[in-house]
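here is the input, now give the coordinates:
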Amino acid sequence: MRRVQVLLPFPGEGLFDYRVPEAVVPGQIVRVPFGRGAKLGIVWSLEADPSVPDERIKAVEAVWQGLPPLAAADRELLEFTAHYYLAPLGEVVAAMLPPALRRRKREPRTAKPDAGGSTMTVGLLPELTPGQRAALEAVPREGFSVTLLHGITGSGKTEVYLRLIADCLARGRQALLLVPEIGLTPQLTERVRARFSSARIVCLHSDAPASERSAAFVAALRGEVDIVLGTRLAVFAPFVRLGLVVVDEEHDPSYKQFEGVPYSARDLAVWRARRWNVPIVLGSATPSLESWAACEAGRYRRVALSARPSGQPLPTIELIDTTQTSAEEGVSEPLARAIEETLGRGEQALVFLNRRGYAPVVRCGHCGWVSRCPNCSVNLVFHRDDGRMHCHHCGHRETPPRACPECGALDLRPIGRGTQRLEERLQALFPQARIARIDRDAVKTLPQWETLLEEVRAGQYDLLVGTQMMAKGHDFPSLTLVGVIGADAGLYAAEVRATERMFQQLMQVAGRAGRAGAPGRVLIQTEFSQHPLFRELAAHDYAAFAGRTLAERRALRLPPFAFQALLRADDEALEPALAFLEEARSAARSLAASEAWPIRVFDPVPMRLVRLARRERAQLLVEGDHRPALHAFLERWAGALRELPHPRSLRWRLEVDPLET
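Below is the predicted model of the structure:
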C-alpha cells in the first residue's frame, strides 16, 4: 500500500495523509474515513509525510474508478484561488464539490455512451447586423485573448455568444457561459437549448436541486457535456476540452462571492481561459471600470455593438427635476401623465424603485424615535403585507408598537417609501391597471420568478413596480416606458464604486424600454439634473462617464489604479475588534518598512454597517500601486495575523480585491 495526500472539503487546508491499496493518480476521487464518518476527497499528491508511522495512517474506503481524475488545469485553478485569495485550500475545494456528491456513499453509476453534442439548429438563424458580424470576426477562435463586447442594451450580444459557442462546439470543444443572477439562467438556458437542440447542456447554480447539481458536476467531470451554463459557482465546473469562456453582464457585483472564499468568478474565468489557452468574451452594456481600463491599457480588446438588430433606437432619457416639480408620494405629475398615456396605448410601463418594503422606517412624530433593529445598526423597514417591521440584513421581525417606546405618544407613522407603498400609490392613481410588484418579497422562488416573467411577457400586467431584479437581461416586448424613483441614492453613498454602480443600474433599467416595435421613453426623477452623471446617462454615453470617472480615480489613486485588500474583524463588542486591527496595523507597517514594500496602511475604522446580527464590525484597508508587491506583502502579513492574540469570540477575514470598502 502506498501513502498519498488527499484534499478534503474542510474548513482549513484540508490535506491529510491516507494509504491506498491500489495505484491512483493525482485528481482521483476517493472516499476516506474522517472522524466518526467519511468524506469525499481528491488525491492531491503522491507524496506524504514520511515521519508519520504507517500504523497512524488510515486507509481510504473506496477509490471511485468510474470517475476520471480531476484535470491538472482544474487542480491548478483550485490552487490559484487559494493562493490569490489567501484562503485555505480545503475551503476552495468545498466550493467546487457539490454538497450532495460529498454526501454520497457510493460511486455514481457510469453513464451510458453518448454520441456527443451537435451545433445543428432547427429553422433559420437570425440575420446578423454589421456590428454583430464585426464582433464575431474580432474574437479569435484559438489561443488566449480577452475581448470586451461593449454592446448597448438590446444590441444582440446573446446572438454573438451563441454563434461563438456554435463555432466552439463544431471544433469538438466545450463552452462555459456565466451569468450573474439565477433569475437570468432559465431565460438564457431556454435560448441555448433552442439553438443547440442536440447539445449536452448542464446548468449550475445554487438554486438547482441538490441531485441535479451533483449529476451536472459528474457529467462535466466525465466530459459528457458540451455547454456549462451557470452563475458564479459554475466557474469551478470541471472540463476536459474547454474551448471558450463567456461572461455575460461582466460588470455585475453578483460575480463576487462574499461568504466563504471571497473570490471573483469573472476574474477566475479570465485566469481559467489563460490557463486553458482559450478565448474569453466579457459582455456588458455598462462594463466594469476595471475592464474598461484594461482595454485602454491594451490588455483587452474592445468591440462595440452600437445598434439594435431591429433598428429600434435607444429610448429617450428625460430628467424630471424634483426641486422644481413636486412628487406626491414619490410620483411626480410628469411621470403620472406619461404612465397614463402609455397605458392608454395598451403598452406596459415599469416604475423602478430599488427599495423594497412599504416604508424604510417607522417614526414618532412627537419625539423623533425611529424603529431600529435590535441586532443591526439599521432601521427596521415596515412591510404592509404582514404588518410587521423587518430587518433586511439579519431577518429580525417584530410588530410595530402601538405607542412610542420613548415618549408614549401615539403619533407613529411610516416614513419614506418602498415598492409596497409605491404599488399602493400607483393603484390609487390607476385603479383599472393590472399591477405586478416584482421584488424579493413578492418573488421568493425560481419557479415563481419564471411564472411571473412569462405572465409579464404575455401581457397579463399593465404596470410593473420593480427593484433591481428588473434591471438587467430581461426582454419585455410591450414595455415602452420606464420611470425611475429614488435615483439619487448613489450620489450620497460613501463608497468608491457607488456612482459606477448607480450609472450601470440606471442604464440597464433604461434599456428595458422600447426593445421591440414602439419607441422607448425613460423618465428619471432627480434633485441633481445638472450632475454630469445624468447628462452622460441622458446621452447614452458610457464612454464619457467611464473616461471622466477613471480620470478621477487615477488622480486619487483608487481602483483600478491601485490594488486593495481589506481586513475585517467582528466581535460581540466593537473595542476588541478595533484593538485587534490596531495590532494588525502595527504588524503591517513594521513588515512593509522592513521589506521596503510600497504599501499604504490605513487606520482601523468601524464599518458603515457597524452592527450586524449582534456582532460589532470594523475594518482596516491596505493598498498598493502594484499587484505583485501587494500580494507578496499580504502573504507575509496573513501569516503574522494568525499569530496575533485575540479573544476566542473575535473573528477576522482578509479579503483581496474587495468590492466594498
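
use CA for all of it now, contacts and neighbours both
OK.

which strands or helices does the helix or strand hosting Glu318 pack on?
Glu318 is located in strand 316-321, with elements delineated by DSSP states H and E. Judged by 3 or more CA pairs under 8 Å, 6 or more residues apart in numbering; DSSP states H and E, strand 316-321 is in contact with strand 521-526, helix 532-538.

now the second one, please; I'll put the structures next to each other:
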Amino acid sequence: MYHYYEIAVFGTYTYNTYTYKSTNQLTPGQRVLVDFRNQQKIGIILSETSEKPYNVKEIELLLDEKPLISQKHIELIKEASIKFLMPISEIAKIVFPPISSDRTRIKIIPKSPLAPIEKTIFINEFYKKFKTKKEANKKLKQLLENHIVSLELYYKRKIEKKDRYISLNLDLNQLLEQKVSQAGMNIINFLQENNGCVIEKELYQNNIIKPGSTALKTLIKKGIISYTDYKKETPFKVSLTEKQKEILEKILYSNKNIELLYGVTGSGKTEIFFEAMESYFKNEKKVMILLPEISLTPQLISRINNRFPDKKIGVYHSGISPAEKIKTWYEAVNGEIDILVGARSAVWIPLKNLGLVIADEEHDQSFYQFDQLSYDAIEVIYLRSKIEDIKVILSSATPTIREMKNAFEGKINLHKLQERVFTQMPDIEIIDIKKEEKVSWIFTKKVIKEISKTLSNNKKVLIFSPTKGYANYLICTNCGEIIKCKHCDISLTYHKHTKKLKCHYCGYETNVPPVCPKCGSPTLQSRGYGTERVVNEILRFFPSRKVVRIDREIIKTHEDLENAFNEIKKEEPMIIVGTKMITKGLDISDIKLVIVLDSDRYLSFPEYTSFEHTASLLIQVAGRSGRREKGKVIIQTFKSGEDFFDAVKNHDYDKIIDLELSNRKKFNYPPFSQLIIFLFSNEDKNKAYKEAFDFYEEINDLFDNSIEILEPTEPLIPKLRGLYRYQVIIKDNINDQEKLMEIIKEYGKKCYIYVNPPTTLL
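The predicted model follows:
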C-alpha cells in the first residue's frame, strides 16, 4: 500500500508542490531524496495527500528519522510563499541550513551482518559501487526497509573547548607603570570594558587579537593578566529608570504580540530587551535577536555575555562559514541555543521553544532581501508571531512609516522613550551652504573651526558622506559626455588613489581614458565627491591628525570591519570619514562632533520613500554624537529653510511621520496600498519590453482593470549588468494574491518580484 505526499523540492524555483509516494508512513516536516526531472533533489514533505490518477514517482530516500520542523513552520512556508509571491521551493529551502555536499552528507550505518558494508560510509562512496544512482537508491531502499542499514544526516561538529577565563590583575595606577605593546593595550582595554574578566575566545570573536598572537602570552608572563576558573555568577545588570520599568511592564503584560519601542538613540532600549528576555528565560523560552548588519553582532554579543553569562548564544549571518551555519541551525532546532543572534536570514530558523523575537533598528533597509529570493524579514516576523504565538519587540529611534501607521491604528502597541539615559540629545545646527563662507568646495569655514575645536579637546569627529570613491563621475567639459559603465546605464565612479573608474553596481573597472571617448577632447573633469575625496580634503587642513575611512571600498570583509571598529574605539582624537556603514549601531562614547555632507543627495532621489529614509538617516547619524556627554551635529544643505530640516534640527521625528503619512495617503503609496514591482530583463531590449507588456496585459485581464497597474516603463537604471530592464508596477491593495500567482507561475525566472520594497531604485 502506498502513501502519497506533497513535497516542495529544493532549488527548483517552482511555485507548485509535487506528489511522490512511499510504502512507509511518513510525517510532514521530514526531508526526503527524490527524482526531479532526472536529477536527485532534496525536498520537504508538506502534507499527506490522496492517490493521484497519474503515474507518481516513489520517494527514493528518507533523510530525517523525525521531522525537524513543525506543522507551524510548514504553515509559515506556505503563507510566506503567497505573501512575497515567491516559489514555495525556495522559501522551503531557506528554512533549512545551507546544503553542501562536502559539509553535510548522508552516512550509511550497517545494522546487521547482512549489510553489504562493514563500517559506516558516506552515501557518495556507496554510489560508486553501482552503475547509476537510481540503481543504488533502489538497493539502499531495500536495505533500509529490512533494517539492515540506517541513514544519518551528518554534519561536522566542532570539538568545543572548555572556556578559559582571563582576568586583569593590576589596577589603573599599576598599569601606567608597565610598558605594553599596542596589541597588549587592546586586550587590557577590552578587559576593563568588561569588568576585568572575559572568556578567552571573546578576544578572538571581537577581533581584539588574532589567534596565535604573542600579546596574550606576554601579558601573562608579566603578571598583568592571568587565566582563572572564575566565572561571572552575578550578571552585569543596569537598574532601569522608572520610565523603562513602566514600558517593560506594558510589554510583558499586554494582550498584543507586536510591541514597537520608539526610543531616541542612547535611551536604554537594550536594557529593556534584556529584562524582557530574562522574563522569558524564567518560562523556559528561547529568544531570537535580529540585527540589520553583521557588524553590530560582536558588541551586542559582548553585552549579552555580561548580562546572561550562563546562556548559550548562537550566531547566524553571512559572515560565518556554511559549517558554522549548519552547526548553529541544528543546535537551535534541538533546543541547545538560548539566544540566537543573527541578520535577516536567521528569521527563518525554527528555534525550539521560541518565545520572544527582538528586531533592533527595525527601520533599516537591510532587513529586506533583494537578491533572487525577495522577502522582508520584518514581515516574516509578523507571520511567525501570528502562527507561533510569539511576542515581538520592534525597536528603532526612527521607526518605519508602516509600523507607525500600525501603531496609530491600534494593531500593535507603541512605547516611547524620548530622553537619553546618560546625557542630553546633541545640538543640531543646519548650515546653508549658499550663505556660509567656504574654505573648500566641500567644507564651510564654520565646519573646519568646529572640527579643530573638537580635536583640541581630545574628542572624535565623524564625517558622513553619501558615497565612496573620489568623485561621483567624470564629464567632458567640451561635449558634456559622462563616462558610463559599458554594462550598466550608470556613470562610473572615479577612484583617484587607484586611478580607476569603477561601477558600484556590476563591479566593472577600467582605467581613466586620456581623452573623451566621444569627441576626443582631453578636457575631462571630476564632479561630485565621495569619501576618498573628503579624506584628501580634510588632510589638507589637519595633516598631522589621524583619519580613518570606512566604506565598502576599504572594508571588504567582516574582519576588515571589525579591525576598523576596534581602531576607532581607541581613546584618542581622530576623524572618522564614512558612508552609511557608520550610521548603524556605532556606539563610540567620545564622538563629540558629527558632520553631515551633501545631505540633499538622498532627499532629492526620485523615490517616494526619500523623505522618510533621509530623515531616518540624518537622525541615526546624529545619534552617534555625544553618547556619554552632550555632543553637536552640523548638517550642510542647500535647502535650510524647509520644514524637513526644522524637524531634524529639533529631533522631531514625529513631525516627519505626520508629514509623510499625509503625503503617502494623498498619493496612495504604502502603507496605504500595496506596491509590487515586477522587473523584466533581457539582453535584447525589445524582448525585455515584450515580456513586460505581455505580463501587464495578462494581469489587467485577470483583474478586469479593477486594480491600478502601471504600464511597462524603464526603471531609473534602464540597463544593468548588460541586461535591458522594464518594470510593471501594481499600486493597489490585492485581496487575492493566490490569483496573481497563477500568472506568475507562467513566467518563472523571467522576472524578479518585489513586494513592498523599501526602495523602488532597484
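
TM-score of the superposed pair?
TM-score for the superposed pair, counting by TM-score structural alignment, normalised by the length of the first structure: 0.92. Supporting figures: 639 aligned residues with a CA RMSD of 2.4 Å.

next one: the strand holding Glu318 of the first structure to chain centre, how far?
Here strand 316-321 of the first structure is found 29 Å from its chain centre; the criterion is CA atoms, centre = their mean, to the nearest Å.

check stretch 220-231 of the first structure too.
Between the centre of stretch 220-231 of the first structure and the centre of its chain there are 20 Å (CA atoms, centre = their mean).

in the second structure, what stretch matches it?
Here stretch 220-231 of the first structure aligns to the second structure at residues 332-343, judged by TM-score structural alignment.

check stretch 193-210 of the first structure too.
Using TM-score structural alignment, stretch 193-210 of the first structure pairs with 305-322 in the second structure.

now what about that stretch, what contacts it?
If you take CA atoms under 8 Å, 6 or more residues apart in numbering as the criterion, stretch 305-322 of the second structure is touched by 98, 100, 103, 194, 232-233, 235-237, 274, 294, 301, 325, 328, 332, 336-346, 558.

among those residues, which are in strands?
Mapping the contacts of stretch 305-322 of the second structure onto strands (DSSP state E) picks out 339-342.

dump those residues to JSON lines, plus neighbour count.
Listed next are these as JSON lines, based on neighbours: other CA atoms under 10 Å:
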{"residue": "Ile339", "neighbour count": "26"}
{"residue": "Leu340", "neighbour count": "24"}
{"residue": "Val341", "neighbour count": "25"}
{"residue": "Gly342", "neighbour count": "23"}
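
reformat these as a markdown table; add distance to Asp652 of the second structure.
A markdown table is the format used below for these (distance: CA to CA, whole Å):
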| residue | distance to Asp652 of the second structure |
| --- | --- |
| Ile339 | 34 |
| Leu340 | 34 |
| Val341 | 31 |
| Gly342 | 31 |
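
and the helices and strands packed on strand 316-321 of the first structure, which is most packed in?
Comparing those by mean neighbour count (mean count of other CA atoms under 10 Å), strand 521-526 ranks first with a mean of 24.

average distance between it and the second structure?
Superposing on the second structure and averaging over aligned pairs (mean CA distance after the TM-score superposition for the first structure), strand 521-526 of the first structure comes out at 0.3 Å.

burial count for Ala23 of the first structure?
By other CA atoms under 10 Å, the residues close to Ala23 of the first structure number 8.

how far away is it from Gln65 of the first structure?
The gap separating Ala23 of the first structure from Gln65 of the first structure is 11 Å, by CA to CA, to the nearest Å.

same thing with Ala588 of the first structure?
Distance check for Ala588 of the first structure against Gln65 of the first structure: by CA to CA, it reads 48 Å.

so the two - more neighbours on which side?
Ranked by neighbour count (other CA under 10 Å), Ala588 of the first structure and Gln65 place Ala588 first, with 24 against 13.

what residue of the second structure matches up with Pro126 of the first structure?
Matched to the second structure by TM-score structural alignment, Pro126 of the first structure sits across from Val238.
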